[in-house]
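Enquirer: Structure here, sequence nowhere to be found:
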């Protein structure tokens, strides 16, 4: 029985790790890219754009299992609607959707609501599906926040709220298992977390100990964070989603540890201390380098 897999979002945090795992398994897969030549070297590609339904129908043709990961962009709901319609038209047999922890179409939190609405669209499509709902990524500390940490202070409006941050490699491990045998996971939703709840202050303190320099977490008013994102030119809808996520964390609603990484991937989720040791160079200042 064939299982032709198409990975969307293949260049991102989760997608790039997933591609490595599928290659290691010698899986029959391709990566969707919006421009020719955009896939990793040696990986088959299909050209498609989430905002171009015709290109999606062409990209999804012959695909058995579709890994759907959308960028956090204002048009995300329209991208999802286009993708689900194209998947139905192309005869896709299973959708594995990368969503977010706490996704709920009825939520008061904008980020949870939009993810929940997209999940509902997928589940109502008539196509067998699996939903992956990961918590916040450890990797954000080496991408979004690396410069701030190197400067000695991480500013965020999350108070002492804790979240069981997850290494994206664990998300990719779970996704690879589900993609390899999608029928065994049909109709299931998996919340994916790391092994412990941590506050921003605790994470920054662990980084400071590892790199031997003072790094502080500074809680700032929500309005200050919103103004900073506005000044950076972020779209208002994305700001709304990110601010709602900050608020959810600050209220303590994002705390909670799930066993699903170990149950599906067959190993415990990676812990934060090991992640910090592996990535210490990302937070080293110029003198240390």
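Expert: Everything's here; your move. Since the model is a prediction, treat every value here as computed from it, not as a measurement. Numbering: from 1, shown residues only.
Enquirer: switch to C-alpha atoms for all contacts and neighbour counts from now on
Expert: Fine.
Enquirer: need the strands for the chain, in chain order.
Expert: 5-7, 29-33, 45-47, 65-68, 94-98, 129-134, 153-156, 162-163, 188-192, 198-199, 216-219 (DSSP state E).
Enquirer: Check which residues of the fifth one are buried.
Expert: Burial within strand 94-98, assessed by neighbour count using 16 or more other Cα atoms under 10 Å, is assigned to 94, 95, 96, 97, 98.
Enquirer: Am I right that the third one is in contact with residue 127?
Expert: I take that to be residue 96. No. With contact defined as Cα atoms under 8 Å, residue 96 does not reach residue 127; the gap is 10.3 Å.
Enquirer: excluding its backbone neighbours, what's nearest residue 110?
Expert: residue 241 (5.3 Å; Cα to Cα, 6 or more residues apart in numbering).
Enquirer: if we can go back for a sec, in TSV, list the strands of the chain along with distance to residue 115.
Expert: Below are the strands of the chain laid out as TSV (distance: least, Cα to Cα, whole Å):
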stretch	distance to residue 115
strand 5-7	19
strand 29-33	21
strand 45-47	25
strand 65-68	12
strand 94-98	9
strand 129-134	9
strand 153-156	23
strand 162-163	18
strand 188-192	13
strand 198-199	23
strand 216-219	27
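Enquirer: circling back to that earlier point, need the buried residues of strand 94-98 in TSV (columns: distance to residue 81).
Expert: Converted to TSV, these look like this (distance: Cα to Cα, whole Å):
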residue	distance to residue 81
94	16
95	13
96	15
97	13
98	15
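Enquirer: List just the nearest of those residues to residue 151.
Expert: residue 98 (32.6 Å; Cα to Cα).
Enquirer: residue contacts, the closest one?
Expert: Taking Cα atoms under 8 Å, 6 or more residues apart in numbering, we find residue 98 in contact with 67, 68, 69, 70, 131, 132, 133, 134.
Enquirer: ok, and here's another one to check against it:
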């Protein structure tokens, strides 16, 4: 791809998901033509027959694996899809990865070995995990977040910044080809401090209760999550939430030339939208 975005088509996997939706919006705003790829459009990571129809004729693709990039099947699927993309002429690939997650490295390596013009975007924990997905119900129903975050400090990143960075990478010519770009928010917060920010924004009394990862896993089993998925999540939380991510990354400034959005801004906007209303 060149810096000229005219007539450039980018496939966005997970286009209705947390990051894909923002990538699609940012890519469109940057002048790219977006081809959404989700189950609603007939794309399925588990069904190889669905890949070629969405990839054929595109110039680039954003890859966000549907469960977690560190799962045992992620590296194989990403490698296979990347090779298929390259064979169809889609050489420019941007992969969403996880900052600090060692289990994500095989998937990154599979992308590098595909022959693609690749970029990896390694993201810190999403701010929107507090406003979209399973954590929201705890706030709504009981005013409590029960999670194995302990006292770890995390530079929560607004997923809108991930979308902007991916669009920036795709419209920067070859500048970020062969690079891993790490992105985070602008400051470190504990999980308790993040919940306190949400409480202030909503005007509600909200609490954070830290539990061991194993105890959290038992709760997930009670909610009907398959045992093999629970075991993966427990091991992931035990490693990823051990404090290893208590540092800032400058990828947002590097690519966009501005500071990342602050968690306070995220909390205020989500509260104004009624995200955590009872």
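Expert: Arrived safely. Owing to the predicted nature of the structure, the values given are computational and were not obtained by experimental measurement.
Enquirer: After superposing, what score do the chains get?
Expert: Their TM-score after superposition, calculated using TM-score structural alignment, normalised by the length of structure 2, is reported as 0.88; 266 aligned residues with a Cα RMSD of 1.9 Å.
Enquirer: if we can go back for a sec, for the residue nearest to residue 110 of structure 1, grab the count of nearby residues.
Expert: 20 (other Cα atoms under 10 Å).
Enquirer: got it, and residue 144 of structure 1?
Expert: If we define neighbours as other Cα under 10 Å, then residue 144 of structure 1 has 10 of them.
Enquirer: Tell me the spacing between it and residue 5 of structure 1.
Expert: 30 Å (Cα to Cα, to the nearest Å).
Enquirer: Also residue 45 of structure 1?
Expert: When distance is defined by Cα to Cα, residue 45 of structure 1 is 11 Å away from residue 5 of structure 1.
Enquirer: repeat for residue 27 of structure 1
Expert: 8 Å.
Enquirer: show me where the stretch 151-278 of structure 2 has helices.
Expert: 159-170, 191-202, 213-222, 227-240, 251-256, 263-272 (DSSP state H, counting those that start in this stretch).
Enquirer: State the distance from residue 277 of structure 2 to residue 199 of structure 2.
Expert: Distance from residue 277 of structure 2 to residue 199 of structure 2, by Cα to Cα: 11 Å.
Enquirer: Same question for residue 129 of structure 2.
Expert: For residue 129 of structure 2, the distance to residue 199 of structure 2 - Cα to Cα - is 15 Å.
Enquirer: which of the two has more neighbours?
Expert: It is residue 199, of residue 129 of structure 2 and residue 199, that has more neighbours when counted by other Cα under 10 Å, with 20 against 16.
Enquirer: so what corresponds to that one in structure 1?
Expert: Matched by TM-score structural alignment, residue 199 of structure 2 corresponds to residue 208 in structure 1.
Enquirer: and the closest residue to residue 187 of structure 2 other than its chain neighbours, how many residues sit next to it?
Expert: Once flanking residues are discounted, residue 187 of structure 2 sits nearest to residue 155: 5.4 Å by Cα to Cα, 6+ apart. By other Cα under 10 Å, the residues close to residue 155 of structure 2 number 25.
Enquirer: shared neighbours of residue 277 and residue 199 of structure 2, anything?
Expert: By Cα under 8 Å, 6+ apart, no residue touches both residue 277 of structure 2 and residue 199.
Enquirer: residue range for stretch 85-92 of structure 1 in structure 2?
Expert: With TM-score structural alignment as the criterion, stretch 85-92 of structure 1 aligns to 83-90.
Enquirer: Which residues does that stretch contact?
Expert: Contacts for stretch 83-90 of structure 2 (Cα under 8 Å, 6+ apart): 52, 55, 56, 57, 58, 59, 60, 61, 91, 114, 115, 116.
Enquirer: Next step: those restricted to helices.
Expert: 52, 55 (DSSP state H).
Enquirer: Now flag whichever of the contacts of stretch 83-90 of structure 2 is closest to residue 217 of structure 2.
Expert: Nearest to residue 217 of structure 2 among the contacts of stretch 83-90 of structure 2, with distances taken as Cα to Cα, is residue 61, at 34.0 Å.
Enquirer: Who are the contact partners of that closest one?
Expert: So residue 61 of structure 2 contacts 10, 11, 12, 13, 55, 90, 92, 93, 94 (Cα under 8 Å, 6+ apart).
Enquirer: now for it: what does it line up with in structure 1?
Expert: Under the alignment (TM-score structural alignment), residue 61 of structure 2 maps onto residue 66.
Enquirer: Relative to residue 32 of structure 1, how far out is that match?
Expert: From residue 66 of structure 1 to residue 32 of structure 1 the distance is 10 Å (Cα to Cα).
Enquirer: Give the residues shared as contacts by those two.
Expert: With Cα under 8 Å, 6+ apart as the test, residue 66 of structure 1 and residue 32 both reach 6, 7, 8.
Enquirer: The counterpart of the second one in structure 2: how many residues sit nearby?
Expert: This points to residue 7 of structure 1. Superposed on structure 2 with TM-score structural alignment, residue 7 of structure 1 falls opposite residue 12. By the criterion of other Cα under 10 Å, residue 12 of structure 2 has 27 neighbours.
Enquirer: my read: residue 12 of structure 2 touches residue 25, true?
Expert: No. Look at residue 12 of structure 2 against residue 25 with Cα under 8 Å: they stay out of range, at 10.3 Å.
Enquirer: Which residues are in contact with the closest residue to residue 65 of structure 2 other than its chain neighbours?
Expert: Excluding the flanking residues, the one nearest residue 65 of structure 2 by Cα to Cα, 6+ apart is residue 74, at 6.8 Å. When contacts are counted by Cα under 8 Å, 6+ apart, residue 74 of structure 2 touches 65, 68, 107.
Enquirer: if I line the two up, what does residue 74 of structure 2 land on in structure 1?
Expert: Residue 74 of structure 2 maps onto residue 76 in structure 1, by TM-score structural alignment.
Enquirer: Please determine how far its match is located from residue 168 of structure 1.
Expert: From residue 76 of structure 1 to residue 168 of structure 1 the distance is 21 Å (Cα to Cα).
Enquirer: now do residue 280 of structure 1
Expert: Applying Cα to Cα, the value for residue 280 of structure 1 to residue 168 of structure 1 is 17 Å.
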